[in-house]
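Undergrad: Test case, fold it:
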Amino acid sequence: MFTTDLALATPQLILALAALALLVIGAFLPRPDRVVGFGAMAALAIATFAAATGPRGLAFHGALSADAASVFAQVVIYLSSLVAIPLGQGWFARRGIRLFEFPVLILLAALGMGMMAGAGDLLSLYVGVELQSLALYVLAALQRDDAKASEAGLKYFVLGALSSGLLLYGASLVYGFSGAIRFDAIAAAVQGQAGTGILFGLVFMICGLAFKISAAPFHMWTPDVYEGAPTPVVAYFAGAPKLAAMLLFARVLAEAFPEAIPQWRQVLILIALASVAVGALAGLAQTNLKRLWAYSSIANVGYAVLGLAAGTAEGIQAMLVFMALYSVSVMGFFACLAALSRNGRPLETLGDMAGLFQQRPWLSLALTIFALSGLGLPPFAGFWGKYYVFKAAVNAGDPILLWAAVAALVGTVIAAFYYLRLVKVMWLDPAPGPTDTPPVEAGIIAISAAAFTFPVVLALMPAIDSYAKAAAAALGLG
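TA: Next comes the predicted model:
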């Protein structure tokens, strides 16, 4: 039995052992950053293969689940983590910062996200959330001599600790009133009618998880952290951690509270609409691109939550498709920012992007693709994500959800202004001066992500749809 448990937890064990080994290696080698970086990338590649080809089932008495849903998320998370390592190491090296801790922290964050994706009870849920959160707090403040980065790390830590408190308090209420920590046992305890105490606990858990995905009104950390943290770090935690948290969100609601759909649907609709409204309206006033994409991410999380609010397998499928496509696009956008500079100064404002097409046509084309994808214009990846979400919301059969989808669609129209403004500035405005030669690794990642966003996504959509459908079916909602 224990051997079977270890086999099911193979991807997590690979990452944990690799992180410990590379930490020791890094402490003794004179120039460890390159060796540790390659070692971390190899560990993530092996963990991805192990997750995709490994056995399926429940490990450790149901604490960890290796099913189609966890595998779907782990593959995206581990591949995103693998890409983040060369992007970040190159960025830090150009600034004279050689930190072997960066790949180790990426491994630990990926380990926590993998645990979140497969959490089967309240304890594994909390351990996974805290493991990835603590690694991300340090990553946000990794540029220690930069005041903005230190401020970003501190804000992220303080507000993250508040969200962890809400999550833990909600979990304790659920355990106290249900007498169980496993999700299936909680579902059996609340079958028929969820009591007031359990619903209070559920609301607190929803609030705690909403912090992790930066959904409104729990989004206040996002713009400051995005602006202050190192650009490759933002590229990483803008995508993969949100996919992990969204799947954990879906797993808690679908496996532990399937009988309470009418109750938690109301809360999710409010969170989704608030997120779309904040992201669309507040983004109109932004000129810093990192802050602008922070508000864009808040709006996009709102669309994903709207899919989850459908309370159906189709809604979970839509959320998974949306988050997987979004993770690639947002990684590519911030890779573009990491690649662009002028006289050694990073290009981070709308004005900096003026005339970019005349100087860096490939990167400006990539940024255009990411902007149009964020807008949801067909046939880019963002369109397919929103199409699935709106389709699931309409098919749920709830009139309130139908009107919520209409309101979210209006939010998309409003947000179109700041996406199209970026395109206009790059293609039509005069350039203030020549840009520096972009680094190879950032340029390759940016162009590859843009190619995936369009046109490669058109060929891959049937496969992504199929995998997401199987993943959603594993969570058991009808």
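Undergrad: Could you use CA atoms for every contact and neighbour count after this?
TA: Will do.
Undergrad: For residue 411, see how far away residue 237 is.
TA: 24 Å (CA to CA, to the nearest Å).
Undergrad: Those two - which one has more neighbours?
TA: When residue 237 and residue 411 are compared for neighbours, residue 237 comes out ahead with 26 against 21, by other CA atoms under 10 Å.
Undergrad: Tell me who's in contact with the more buried one.
TA: Listed by CA atoms under 8 Å, 6 or more residues apart in numbering, the contact partners of residue 237 are residue 136.
Undergrad: ok, it to residue 81 distance?
TA: From residue 237 across to residue 81, the span is 9 Å (CA to CA).
Undergrad: what are the ranges of the strands in this protein?
TA: Applying DSSP state E to the chain gives strands spanning 57-59, 64-66, 341-342, 345-346.
Undergrad: could you dump those strands to JSON lines with mean neighbour count and distance to residue 418?
TA: Putting those into JSON lines (neighbours: other CA atoms under 10 Å; distance: least, CA to CA, whole Å) gives the following:
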{"stretch": "strand 57-59", "mean neighbour count": "18", "distance to residue 418": "45"}
{"stretch": "strand 64-66", "mean neighbour count": "25", "distance to residue 418": "41"}
{"stretch": "strand 341-342", "mean neighbour count": "17", "distance to residue 418": "22"}
{"stretch": "strand 345-346", "mean neighbour count": "13", "distance to residue 418": "20"}
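Undergrad: Sequence B follows; please return its structure for comparison with A:
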Amino acid sequence: MHPIFASIAIAGPETVLTLGSLAALMLGTFTGGGRALTVTSLFAVAILGLAGFTLLDAPAGPSVAFDGLYVADAFSAFLKVIILAAAAASVLLALPWLADHNAKGSSSARFEYPVLLLLATLGMAIMVSANDLLTLYVGLELAALPSYVLAAFHRGDDRSAEAGLKYFVLGALASGILLYGVTLVYGFAGSTQLDVIAGIVGGQQERSLGLLFGIVFILSGLAFKVSAVPFHMWTPDVYEGAPTPVAAFFAAAPKAAALGLMARVLVVAFPGQVAPDWQQIILFIAIASMVLGAVAAVAQTNIKRLLAYSSIANIGFALVGLAPGSPGGISALLFYICVYVAMTLGSFLVVLQLARADGSPVETMADFAGLSKTRPGLALAMAVFMFSLAGIPPLLGFWPKFAVFQAAINAGLLGLAIVGFVASVVAAFYYLRLIKIMYFDPPATALAPAANPVNGAMIAGLALFCSPIGMLALSPLAAATARAAAALFPA
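TA: Next up, the predicted model:
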């Protein structure tokens, strides 16, 4: 087989997403009318499912393609399953919102939504399989450019336009910083390929200041993508201004992709003597993210801003697993990503399933008052997600926090684990406050009846996964994350 065809076969998910994105664009264009949105969305879900199906044929060991620019291994396959599942859920949960805007004649109800989401997912799939700093950058930008458009998708809303502009300006700055870091690392190593860089770094006799600056710039760019402090400033404004389905997507799939990318770059390209340098940076941004995310969310009254700060805090907890740079730490990080995506998507689904009697969206915590009396099922699901995000046992959300703290303690990072524990206690306040509002405050807002069974089914499934029943998945998840983490540490 010709090398290019062999490479295309190895990059099965990306090939399917590329062709599927183009086909979805043509399908929406030629279908036209009100049916285009539904047809294109269902087609996009099918494409995402087909891309996931190609992972079943993935080789047991790592496979390198495109002259070493791309690698397919257990690590990338695990993350791609999460990314594709989150993207498919994001398409489905957006359908009622888009249909409602279509009924109102809004310009926001356009078939380009699932097409843009497919392109962003393609970029994220490339990110987690990047074996080269330039492939990393291409994947990152391919994920970012559609995301800027998605943030401003509700063109009739000034807040959405502002969110898109903020995201674009700050995202372009972060991309420039990352690219500058890539040039510094290339100047030191003479290559942008991760394993080649690792060989050169491993053979150095003394610390290179230029290499250290390159790592700092690369981490700064990646920290923006995961909303880690101090590069988090865009997150609350973009989550609040962007359409709620878009905010749900931003909180899930891109976070998983960027965390996976960060883990691969640091562990594969910068091992050995240089590892303590990037570990200090990860320690700082993990502590800062946990503390700021926990403290700043206390004062929030807007539910989307609350979930934005919750996302920042959870990124800090996830980075606790990355800080040791060990197989156990990476396994805990992957476990945390998996459960975090489920908890966050579930929380946004509940928000999407609620609307005021006049049809306006639910946005403030006061709108949840007395929800247990008016929507007992949704209140119970939201309580499960909040308790799980707070890390209260025996819900599933407790175990990934336990895993990352245990990995930090095993690596001698006891102080980091203590800070994480204290931040978890502080963060529990605002999660429990929302539960108190739902169960103990009198109803204050008249809500429209929930009318979407698909979103309701997804909420029920995610709530069961995050509940104590989800503990049945602990053993398979532990095995899968351990196998995926081992792919970054070849014998």
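Undergrad: residues in the first structure aligned with stretch 134-153 of the second structure?
TA: Aligned using TM-score structural alignment, stretch 134-153 of the second structure spans residues 123-142 in the first structure.
Undergrad: next one: stretch 303-318 of the second structure
TA: With TM-score structural alignment applied, stretch 303-318 of the second structure matches the range 289-304 in the first structure.
Undergrad: What's the average distance for that stretch when superposed on the second structure?
TA: For stretch 289-304 of the first structure, the mean deviation from the second structure after alignment is 0.6 Å (mean CA distance after the TM-score superposition for the first structure).
Undergrad: neighbouring contacts of that stretch?
TA: So stretch 289-304 of the first structure is in contact with 213-216, 219, 222-224, 226-227, 238, 271-280, 282-283, 286, 318-319, 322-323, 348-350, 374, 386, 389, 408, going by CA under 8 Å, 6+ apart.
Undergrad: Got a ChimeraX select line for the buried ones in those?
TA: Of these, the buried ones can be selected in ChimeraX as follows, counting by 16 or more other CA atoms under 10 Å:
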select :213,214,215,216,219,222,223,224,226,227,238,271,272,273,274,275,276,277,278,279,280,283,286,318,319,322,323,348,349,350,374,386,389,408
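Undergrad: Could you list which of the contacts of stretch 289-304 of the first structure belong to helices?
TA: Of the positions in the contacts of stretch 289-304 of the first structure, 222-224, 226-227, 271-280, 282-283, 318-319, 322-323, 374, 386, 389, 408 sit in helices, assigned by DSSP state H.
Undergrad: Show me what counts as buried in the match of stretch 134-153 of the second structure.
TA: For stretch 123-142 of the first structure, a neighbour-count test (16+ other CA under 10 Å) marks 124-126, 128-142 as buried.
Undergrad: In the first structure, what residue corresponds to residue 459 of the second structure?
TA: Under the alignment by TM-score structural alignment, residue 459 of the second structure pairs with residue 446 in the first structure.
Undergrad: One more: residue 337 of the second structure?
TA: Under the alignment (TM-score structural alignment), residue 337 of the second structure maps onto residue 323.
Undergrad: can you pull the contacts of the closest residue to that match other than its chain neighbours?
TA: Leaving aside its chain neighbours, residue 323 of the first structure sits nearest to residue 243 (5.6 Å; criterion: CA to CA, 6 or more residues apart in numbering). Shown in contact with residue 243 of the first structure (CA under 8 Å, 6+ apart): 73, 77, 320, 323, 324, 327.
Undergrad: Most widely separated two among those residues?
TA: Spatially, the most separated pair among the contacts of residue 243 of the first structure is 77 and 320, at 12.2 Å (CA to CA).
Undergrad: More neighbours: these two, which one.
TA: Using other CA under 10 Å as the criterion, residue 77 of the first structure and residue 320 rank with residue 320 on top: 33 against 28.
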